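Engineer: would you be able to build a 3D model of this:
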Amino acid sequence: MESQDHHEAPLAEYQVTSYLRANPQFFEHHTSLLAELYLPSPHGQGTISLAERQQLAQRDRIRVMDAKLAQLMKYGEENDAIGEKVHRLSLGLLATEQVAVLVSLLEHSLREDFQVPYVSLRLWAQPRDENNGGLPAFAKVDQEVQRWAQGLATPYCGNHPGMPLQGWFGAEARPAAFALMALKAESVFGVLALASDDEKRFYPDMGTLYLKRIGELVSAALLRHIVV
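Structural biologist: From the prediction side, this is the model:
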């Protein structure tokens, strides 16, 4: 008999569940039953009515939705702040007439507005003004780096870019995380490299939308200063 009851119980539960799903008006016709049904309390010992259980479940859902909404609002505010910084950088890049000023403005914006401690710009295109050839941005770039950048379809973010960056951020710098953007027109002509001592600042799965936009802005701003 115990074995038979063991098999019949799940079947009975299934039949009740199927019936209630097929007849959602059941409790409308038996409203008094709602007050007679008691369930274990989800917040401790004892039992509560079905109506109270539904109210608690609804409150829990509202609490979860409020938390998600607050998180979305926080992300929205953060994106607005980043968007404003990118816009300010864009205006600065458009206003510069000299490549040395452009590089200085770019480095200052990324360090002060975006809190990126290490910034390096490397270009292997020829400067339109020969007097700019001595700028650090036009220092010779290893062929390995150039080949690697050619295949960079989206910004790289991570701890080990796997290419020689010695001296790009200063002789004493030992950054732990990197974000690298290829600068390009019809072809790649340089790299914008950002780095941080915080190994979690740039990581492989992070969003790269604003990094991509900054790379595109810098590429466009540089085109009037170089020969590609």
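Engineer: contacts and neighbour counts: CA atoms only from here.
Structural biologist: Fine.
Engineer: helices and strands around the strand or helix carrying L105, which ones?
Structural biologist: Per DSSP states H and E: L105 is located in helix 99-112. Helix 99-112 is packed against helix 50-95, strand 118-123, with contacts defined by 3 or more C-alpha pairs under 8 Å, 6 or more residues apart in numbering; DSSP states H and E.
Engineer: I'd say L20 and E13 touch.
Structural biologist: No. The pair L20 / E13 is not scored as a contact, 10.7 Å apart, by C-alpha atoms under 8 Å.
Engineer: ok, back up a step: distance to L39 and mean neighbour count added to the helices and strands packed on helix 99-112, as JSON lines?
Structural biologist: Converted to JSON lines, the helices and strands packed on helix 99-112 look like this (distance: least, C-alpha to C-alpha, whole Å; neighbours: other C-alpha atoms under 10 Å):
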{"stretch": "helix 50-95", "distance to L39": "6", "mean neighbour count": "14"}
{"stretch": "strand 118-123", "distance to L39": "60", "mean neighbour count": "21"}
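Engineer: need those in CSV (columns: distance to Y156).
Structural biologist: CSV is the format used below for the helices and strands packed on helix 99-112 (distance: least, C-alpha to C-alpha, whole Å):
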stretch, distance to Y156
helix 50-95, 19
strand 118-123, 15
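Engineer: K68 and D205: what is the separation?
Structural biologist: 21 Å (C-alpha to C-alpha, to the nearest Å).
Engineer: and P161, what does it touch?
Structural biologist: The contact partners of P161, taken as C-alpha atoms under 8 Å, 6 or more residues apart in numbering, are F178.
Engineer: could you look up the SS state of it?
Structural biologist: Counting by DSSP: H, G, I helix; E, B strand; the rest coil, the backbone at P161 sits in coil.
Engineer: right, and A185 touches A221 too?
Structural biologist: No. The pair A185 / A221 is not scored as a contact, 10.8 Å apart, by C-alpha under 8 Å.
Engineer: the more surrounded of the two?
Structural biologist: Taking neighbours as other C-alpha atoms under 10 Å, A185 and A221 compare with A221 leading, 20 against 13.
Engineer: now what about the strand or helix carrying the more buried one, what contacts it?
Structural biologist: According to DSSP H and E, A221 maps onto helix 209-222. Residues from elsewhere that reach helix 209-222 (C-alpha under 8 Å, 6+ apart): 82, 86, 90, 93-94, 99, 154-155, 181-185, 192.
Engineer: want to put them side by side, so please do this one too:
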Amino acid sequence: MNTSPKNWRPYEELSDEVIAHYLQQHPEFFTHHESLLAIMKIPHITGSAISLIERQLAVLREENQQLQRQLDKLVRIAQENEQLNWRIQRLIAVLVSATGIDEFFDILYTTIANEFNTQAVAVRWFELPSGQLAPRPEFKEYDAQVFALFENLLANSTPFCGQLTTERLEYLFPNNNVVSAVLLPLGKPKPQGVLAMGSDDISRFHASMGTELLQYMADLISHLLKMWLRLTSTL
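Structural biologist: This next block holds a predicted model:
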């Protein structure tokens, strides 16, 4: 008489998949068979064999290291954002002290170069403002080709960080060795101009940078610049 259970199968039928499925369905298995943990051997990347406990400890250590790296990154980002926020506040504080549009631009360029560690700063307004404004390099007659250079980058009215094409670099920074840049759109909903900050360090400005505070900076500068343009147009 065969007294074997209906679900009994010879050991040779216990494939890796069957065993793996059983362990997945019974995660407490090793709780009741702790002695197995010390004798089980698992291949290591070095080629030697280690016990399951050693392997688990190694995995936990690696996970802890990854979590620590992520935490360090978050702390670093928070510190960088705090520093950026203070720089923006100092910039706006001195900009509001300007007594004319020429002084406004002088303060803007000098402060950004000092506070933001950039090698080049430029503002380009895509059309001539009204009024008796003295000629300045920031203001040009509307040029569809020039506007097209930046239309895609600023389509969402959000800052751009990263590397620019040669044509864009030559337009913004003709005499500087700029390899990475930030473009801040000036004006909403459709940008009327751009504030560009350039660096000779290719890793200084990159696409993974956060742009929330930069957008805040762009909005404040745009507001102050438009105020001066309105005042100038009434002269």
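Engineer: return the set of buried residues in the helix holding A221 of the first structure.
Structural biologist: For helix 209-222 of the first structure, burial by neighbour count (16 or more other C-alpha atoms under 10 Å) applies to 211-212, 214-222.
Engineer: mind reading off the mean deviation between it and the second structure?
Structural biologist: Compared with the second structure after the fit, helix 209-222 of the first structure shows a mean deviation of 2.1 Å (mean C-alpha distance after the TM-score superposition for the first structure).
Engineer: ok now that helix, how far from the chain's centre?
Structural biologist: 17 Å (C-alpha atoms, centre = their mean, to the nearest Å).
Engineer: what angle separates that helix from strand 118-123?
Structural biologist: 40 degrees (axes from the mean of the first three to the mean of the last three C-alpha atoms, to 10 degrees).
Engineer: figure out how far whichever helix or strand comes after helix 209-222 of the first structure is from the centre of its chain.
Structural biologist: For helix 209-222 of the first structure, the following helix or strand on the C-terminal side (DSSP H and E) is strand 226-227. Its chain's C-alpha centre lies 33 Å from the corresponding centre of strand 226-227 of the first structure when counted by C-alpha atoms, centre = their mean.
Engineer: strand 226-227 of the first structure packs against which elements?
Structural biologist: Going by 3+ C-alpha pairs under 8 Å, 6+ apart, strand 226-227 of the first structure lies up against strand 126-127.
Engineer: ok, average deviation of the strand it packs on from the second structure?
Structural biologist: With mean C-alpha distance after the TM-score superposition for the first structure, strand 126-127 of the first structure departs from the second structure by a mean of 4.1 Å once superposed.
Engineer: next secondary structure element downstream of that strand?
Structural biologist: Downstream of strand 126-127 of the first structure (by DSSP H and E), the next one is helix 143-150.
Engineer: what's around L184 of the second structure, how many residues?
Structural biologist: L184 of the second structure, neighbours per other C-alpha under 10 Å, totals 29.
Engineer: re earlier: E8 of the first structure: which of the helices and strands packed on helix 99-112 of the first structure is closest?
Structural biologist: E8 of the first structure sits nearest to helix 50-95 of all those, at 24.9 Å, using C-alpha to C-alpha.
Engineer: what about the closest one, how far off from the second structure?
Structural biologist: Helix 50-95 of the first structure sits 2.0 Å off on average (mean C-alpha distance after the TM-score superposition for the first structure).
Engineer: before we move on, the earlier item: and the helix holding L105 of the first structure, which residues are buried?
Structural biologist: Neighbour counts over helix 99-112 of the first structure (16+ other C-alpha under 10 Å) mark 99, 102-103, 105-110 as buried.
Engineer: can you check stretch 128-146 of the second structure too?
Structural biologist: The neighbour-count check on stretch 128-146 of the second structure (16+ other C-alpha under 10 Å) flags 129, 138-139 as buried.
Engineer: start to end distance for it?
Structural biologist: 13 Å.
Engineer: what do you get for stretch 112-120 of the first structure?
Structural biologist: 15 Å.
Engineer: what range does it cover in the second structure?
Structural biologist: Using TM-score structural alignment, stretch 112-120 of the first structure corresponds to residues 114-122 of the second structure.
Engineer: not counting its own residues, what contacts that stretch?
Structural biologist: Stretch 114-122 of the second structure has contacts (C-alpha under 8 Å, 6+ apart) with 87, 91, 109, 112-113, 138, 172-173, 176, 178, 195-200.
Engineer: run the last query once more with 7 Å
Structural biologist: Around stretch 114-122 of the second structure, the neighbours that count as contacts under C-alpha atoms under 7 Å, 6 or more residues apart in numbering are 87, 109, 113, 172-173, 176, 195-200.
Engineer: now the residue nearest the centre of the second structure, what's its secondary structure?
Structural biologist: Taking C-alpha atoms, centre = their mean, the centroid of the second structure lies closest to M209, which sits 1.9 Å from it. The three-state label for M209 of the second structure, taken from three-state DSSP, comes out as coil.
Engineer: residues contacting it?
Structural biologist: C161.
Engineer: quick one on the thing from earlier: can you put the contacts of stretch 114-122 of the second structure in CSV and add secondary structure and distance to R124 of the second structure?
Structural biologist: Listed next are the contacts of stretch 114-122 of the second structure as CSV, based on DSSP: H, G, I helix; E, B strand; the rest coil; distance: C-alpha to C-alpha, whole Å:
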residue, secondary structure, distance to R124 of the second structure
R87, helix, 22
Y109, helix, 13
A113, helix, 17
L172, helix, 8
F173, coil, 11
N176, coil, 16
L195, strand, 7
A196, strand, 8
M197, strand, 12
G198, strand, 14
S199, strand, 17
D200, coil, 20
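Engineer: between the residues you listed, which sits nearest V75 of the second structure?
Structural biologist: Closest to V75 of the second structure, out of all of the contacts of stretch 114-122 of the second structure and judged by C-alpha to C-alpha, is R87, at 18.5 Å.
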